[in-house]
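K.L.:
Here is a sequence with its predicted model. Questions after.
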Amino acid sequence: MKSFLSARPVLWFLFLFNGAVAALRAVAVDGAQGVMAAVGMGLVSLGAGFGLVPSRRGTTQLGRA
């Protein structure tokens, strides 16, 4: 399951879909329930977006391992 969720196409889908749903929720649902739903979906979208950023583990500032 972890390899499936960390695949780039899945991360792109989660990022775009959850971002769009968060934006629509903020407009479509009134009150605290709409705000909390938008915040929750936005956090999932941000998490997927950070998963798309390439990691730089094992390198120093000069680019050497």
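P.N.:
Happy to help now that I have it.

K.L.:
Could you use CA atoms for every contact and neighbour count after this?
P.N.:
Fine.

K.L.:
which outside residues touch the strand or helix carrying residue 34?
P.N.:
Assigning secondary structure by DSSP states H and E places residue 34 in helix 31-52. When contacts are defined by CA atoms under 8 Å, 6 or more residues apart in numbering, helix 31-52 is touched by residues 6, 8, 11-12, 14-19, 21-29.

K.L.:
Below is an additional structure, to be compared with the one above:
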Amino acid sequence: MKTLLSSRPVLWFLFLFNAVVAAAAPFVVDGTQGVMTAVGMGVVSLGAGVELARGRGRSKAAAV
């Protein structure tokens, strides 16, 4: 499972999908729930983006 989650295609999906949801959540869901959804999805997107920037997904996926 760790190998799958650290592969570049999965990291790109996590980064883009969560960024879009984080941007849209405050407009779709009202109140605190929308803000907290945006924050949570933004954190996941940021984490995937950091891993992509480090190049970690490329080296681990190639090793397996």
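P.N.:
Thanks, I have it. It should be emphasised that the depicted structure is a prediction, and the values quoted were computed from it without experimental measurement.

K.L.:
what TM-score comes out when they're superposed?
P.N.:
TM-score for the superposed pair, counting by TM-score structural alignment, normalised by the length of structure 2: 0.80. Supporting figures: 55 aligned residues with a CA RMSD of 1.0 Å.

K.L.:
related to what we said a few turns ago, can you tell me which of the contacts of helix 31-52 of structure 1 are buried?
P.N.:
11-12, 14-15, 18-19, 21-22, 25-26 (16 or more other CA atoms under 10 Å).

K.L.:
who's in contact with residue 12 of structure 1?
P.N.:
With contacts taken as CA under 8 Å, 6+ apart, residue 12 of structure 1 has the following neighbours: 48-49, 52.

K.L.:
Neighbour-wise, which one of these leads?
P.N.:
Using other CA atoms under 10 Å as the neighbour test, the contacts of residue 12 of structure 1 are led by residue 48, with 23 neighbours.

K.L.:
how about that residue, what's its match in structure 2?
P.N.:
In structure 2, the residue paired with residue 48 of structure 1 is residue 48, using TM-score structural alignment.

K.L.:
To what extent does the helix holding residue 34 of structure 1 diverge from structure 2 after superposition?
P.N.:
Once the two structures are superposed, the average separation between helix 31-52 of structure 1 and the matching residues of structure 2 is 0.4 Å (mean CA distance after the TM-score superposition for structure 1).

K.L.:
Thanks a lot, catch you later.
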